[in-house]
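Chemist: Predicted model and sequence below, questions to follow.
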Amino acid sequence: MPVIAVLALDGLPGHHLTTPGLVFGTADRAHPGPGHELRLCTGGAPGAVLLGGPAPAEVVLPFGLEGAADADVLLLPAHRADPGRPPAPALFDTLRAAVARGARIGAVGSGVLTLAASGLLDGRRATTAWRHTEELARRYPRVEVDPGGTLTADGPFRTSGGVFGGLDVCLCLLAEDHGEGVADRTRRELLSPLLVHAERVRDDIGRTVADSDGLDATLRWLETRLHLPLTPADIAGHAGVSVSSLHRRFLARTGLSAPRYLLGLRLQRVRELLERTDEPVEVIAARTGFASPATLRGHFSRLTGTTPRAYRARHRAPRDRAAATPPQGTGA
């Protein structure tokens, strides 16, 4: 039975503590098999951790770091990361020992900063929450920072940011161990209402909105540059504002951060190209700004619950069959 250890540090959001149990518990109930053993551990000795706001509370956990000594997966949620008060060295030792024995490590938000402080992410690609990307790049220049905030996998590490970052990491691990089908069914069971809402939000983006935020020109500019590796700084430069101001304006205008909005545009273009062309995924990935076909497939699967190949077959088959069927009475 795979052992998953959640390393909880003070200030973690409550949902980061419960998300792993929600994901793996849902998968185990729906797909009987070896199951998972989940251990909630503190970042030191067994005891209490303080959940972050807006409703702070102490939660007593049954394990300390010893609970992670034989874990197959270690999860490092977001927490109150204070450079002046780094975690105990024993936490770093636990992370390094886990990598040495072949375990995987998932980190979310500010948890990525703590993972980077261990030195394990040096020379690796990683991401984190929007508000931490500049800090991650500044404090740990040997880490290749992906500013998008969406799940990044490099070697044994899975990093993500945002409200659903922990969910993305857990579903990624589930797919690696039990296949995309199990992960997809679990995701849909957990997120079906949210997926419907997300589709509506994407449909609304770009419609008539008050232009007092000054983003109209930048939104049009983004649509013509989906193939470029744009950073938040690039987008802010075009808009003529700071990165933090850009973040506020995008949230107010679209409900999304600039990288998330850009990702949505790219995935919409991918869907259009799959439906209208025969271009291979490798070409589509290059045309829409994804670092690799694998990156495109990962994002596309999380959005649609299917692969680009299956999506193309489903959306083009009716039209193709109609084109191949000769009109009645022609004798063809």
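Modeler: Sure, I can see it. Small disclaimer: the values here were computed from a predicted structure and weren't measured.

Chemist: CA only for contacts and neighbour counts going forward, please
Modeler: Noted.

Chemist: and the gap between Gly33 and Phe250?
Modeler: Per Cα to Cα, to the nearest Å, Gly33 is found 44 Å from Phe250.

Chemist: before we move on, what about Ala48?
Modeler: Between Ala48 and Phe250 the distance is 38 Å, computed by Cα to Cα.

Chemist: Neighbour count: Gly33 and Phe250, which is higher?
Modeler: Taking other Cα atoms under 10 Å, Gly33 and Phe250 do not tie; Phe250 has more neighbours (19 against 11).

Chemist: I'd say that one and Ala258 touch.
Modeler: Yes - using Cα atoms under 8 Å as the test, Phe250 is close enough to Ala258 to be in contact (5.9 Å).

Chemist: quick check: longest helix of this protein.
Modeler: helix 180-204 (DSSP state H).

Chemist: Can you name every helix or strand that that one contacts?
Modeler: Helix 180-204 sits against helix 14-30, helix 165-178, with contacts defined as 3 or more Cα pairs under 8 Å, 6 or more residues apart in numbering; DSSP states H and E.

Chemist: Show me what it is in contact with.
Modeler: Val23, Thr26, Ala27, His31, Leu171, Cys172, Leu174, Ala175, Gly264, Arg302, Gly305 (Cα atoms under 8 Å, 6 or more residues apart in numbering).

Chemist: which of those residues sit farthest apart?
Modeler: His31 and Gly264 (31.2 Å; Cα to Cα).

Chemist: any idea which element Ile105 lies in?
Modeler: Element membership for Ile105, per DSSP states H and E: strand 104-108.

Chemist: For the stretch 51-200 of the chain, which segments are assigned as helices?
Modeler: 89-100, 110-117, 133-139, 165-178, 180-204 (DSSP state H, counting those that start in this stretch).

Chemist: Just want the angle from the longest one to helix 165-178.
Modeler: Read that as helix 180-204. Helix 180-204 runs at 150 degrees relative to helix 165-178, counting by axes from the mean of the first three to the mean of the last three Cα atoms, to 10 degrees.

Chemist: here's the one I want to compare it with:
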Amino acid sequence: MSPTRVAVLALEHLVSLDLGIAVQAFARGPGPAGEPAGFTLVTCGERAGRVETADGFAIDVPAGIEALEDAELIVLPGRAFHDALPSEAVADALRAAHARGARIASICVGAFDLAATGLLDGRRATTHWAYADAFRERYPAVELVPDALYVDEGDVLSSAGLAAGMDLCLHIVRLQEGAAAAAALARWNVVALHRDGGQAQFVPSPVVHVGDDLAPTLEWARGRLDRPLDAAALAAHAHVSPRTLARRFATEVGTTPKGWITAQRIALARELLETTDASVDEVAQRSGLGSAPVLRRHLSRLVHTTPTGYRGTFRGRAAAAD
């Protein structure tokens, strides 16, 4: 069986890491010898020649958009200026390739260029969490899955931000070449073959800016999350009625007092998992969530992983920062 022909479309101001991920997966392969048996790769641009990256240097691509004509898999790296639509020539070439049976995979904000072709309309897709709102606003016909590391719709695939492109490429290798080939590629690139949870676990807790009247009460509450705390206690501290407090929370915080307390407790639990060696039970108690099962339930719902899995992902990073 002949290797799958892969074309990576390098448009102006592309993110070089996205391009590098595709090269590592489909051109380099495991080991120092080079090209993997199941794929051949060409990097192309809208036209052959110099392409500026978003990272302060340029690359020379050997082929133009005509390389898409016989590609079986097309990879779209993200672009720094993803708010600018791809040219009609690029969009037409992608649609034509898809119509003759090519699969198209986007990495990170490359989903914006893929969605601009209309090929994602009525389909599921994902992109970098920081651009999820912008993507929803621009492409309401696409069903965005913001928590996923990657989404496979068969003929169109998409990955979340940056390094999640490797998760998607490993998935493609596993589907085509088998688990052993994907595992070998993962080992060579020193990455996990499968990561627990989705990209939601990488989204930082939002910082809420509130008015001067409510801010002291929120600061007071953050200092006692491990103790009994409810809307009535917040209202008493703020010297307002529970109804007035609820109204202020809705307008200034965008949630209910109960929802805010729960969110703060989960944020504290995540911080403790990242920065301490406390047991899961202790983290649950110190954050006010009460018990390990409650903490597990919240993490599963919000970031699709367990306390142990979350700590395994982030503990090393936090220790290095310390």
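Modeler: Good, I have the coordinates. All figures in this text were calculated on a predicted structure; none of them were measured in a lab.

Chemist: re the thing from before, just give me the closest of the contacts of helix 180-204 of structure 1 to Phe63 of structure 1.
Modeler: So of the contacts of helix 180-204 of structure 1, ranked by how close each gets to Phe63 of structure 1 (Cα to Cα), first place is Val23, at 20.4 Å.

Chemist: List only buried entries from the contacts of helix 180-204 of structure 1.
Modeler: Val23, Thr26, Ala27, Leu171, Cys172, Leu174, Ala175, Gly264, Arg302, Gly305 (16 or more other Cα atoms under 10 Å).

Chemist: Now distance to Pro232 of structure 1 too, for those, in a markdown table please.
Modeler: Formatted as a markdown table, these follow (distance: Cα to Cα, whole Å):
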| residue | distance to Pro232 of structure 1 |
| --- | --- |
| Val23 | 31 |
| Thr26 | 36 |
| Ala27 | 36 |
| Leu171 | 27 |
| Cys172 | 25 |
| Leu174 | 31 |
| Ala175 | 30 |
| Gly264 | 15 |
| Arg302 | 23 |
| Gly305 | 28 |
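
Chemist: Enumerate residues external to stretch 142-156 of structure 1 that contact any of its residues.
Modeler: Applying Cα under 8 Å, 6+ apart, the contact partners of stretch 142-156 of structure 1 are 99, 102-105, 116, 121-130, 133, 136-137, 158-162, 165, 168-169, 231-232, 259-260.

Chemist: Of those residues, grab the buried ones for ChimeraX.
Modeler: Buried residues among the contacts of stretch 142-156 of structure 1 (16+ other Cα under 10 Å), as a ChimeraX selection:
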select :99,103,104,105,116,121,124,125,126,127,128,129,130,133,136,137,158,159,160,161,162,165,168,169,231,232,259,260
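
Chemist: hmm, back to that, where in structure 2 does the strand holding Ile105 of structure 1 align, residue-wise?
Modeler: Strand 104-108 of structure 1 corresponds to residues 103-107 in structure 2, going by TM-score structural alignment.

Chemist: now swap in stretch 129-137 of structure 1 and tell me
Modeler: Going by TM-score structural alignment: stretch 129-137 of structure 1 matches residues 128-136.

Chemist: same thing with stretch 286-296 of structure 1?
Modeler: Counting by TM-score structural alignment, stretch 286-296 of structure 1 sits on no residues of structure 2.

Chemist: cool, and stretch 222-230 of structure 1?
Modeler: Against structure 2, stretch 222-230 of structure 1 falls on no residues (TM-score structural alignment).

Chemist: Return the closest of the buried ones among the contacts of helix 180-204 of structure 1 with respect to Ala323 of structure 1.
Modeler: Gly305 (27.7 Å).

Chemist: Which residue is the nearest non-sequential neighbour of the residue nearest to the spatial centre of structure 2?
Modeler: When Cα atoms, centre = their mean is applied to structure 2, the residue found nearest the centroid is Ala160 (3.3 Å). Spatial nearest neighbour of Ala160 of structure 2, excluding adjacent residues (Cα to Cα, 6 or more residues apart in numbering): Thr127 at 4.2 Å.

Chemist: Please apply the same query to Val42 of structure 2.
Modeler: Leaving out its chain neighbours, the residue that sits closest to Val42 of structure 2 by Cα to Cα, 6+ apart is Ala7, at 5.0 Å.

Chemist: corresponding residue for that neighbour in structure 1?
Modeler: Ala7 of structure 2 maps onto Ala5 of structure 1 when the alignment is built from TM-score structural alignment.

Chemist: Which helix or strand contains its match?
Modeler: Ala5 of structure 1 belongs to strand 3-8, assigned by DSSP H and E.

Chemist: what's the angle from that strand to helix 110-117?
Modeler: Going by the same axes, to 10 degrees, strand 3-8 of structure 1 makes 100 degrees with helix 110-117.

Chemist: Packing partners of strand 3-8 of structure 1?
Modeler: helix 14-30, strand 37-42, strand 73-76.

Chemist: Adding distance to Ala322 of structure 1, write those out as a markdown table.
Modeler: Shown next, in a markdown table, are the helices and strands packed on strand 3-8 of structure 1 (distance: least, Cα to Cα, whole Å):
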| stretch | distance to Ala322 of structure 1 |
| --- | --- |
| helix 14-30 | 39 |
| strand 37-42 | 51 |
| strand 73-76 | 49 |
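
Chemist: ranking the ones you listed by burial, who's on top?
Modeler: strand 73-76 (a mean of 27; mean count of other Cα atoms under 10 Å).
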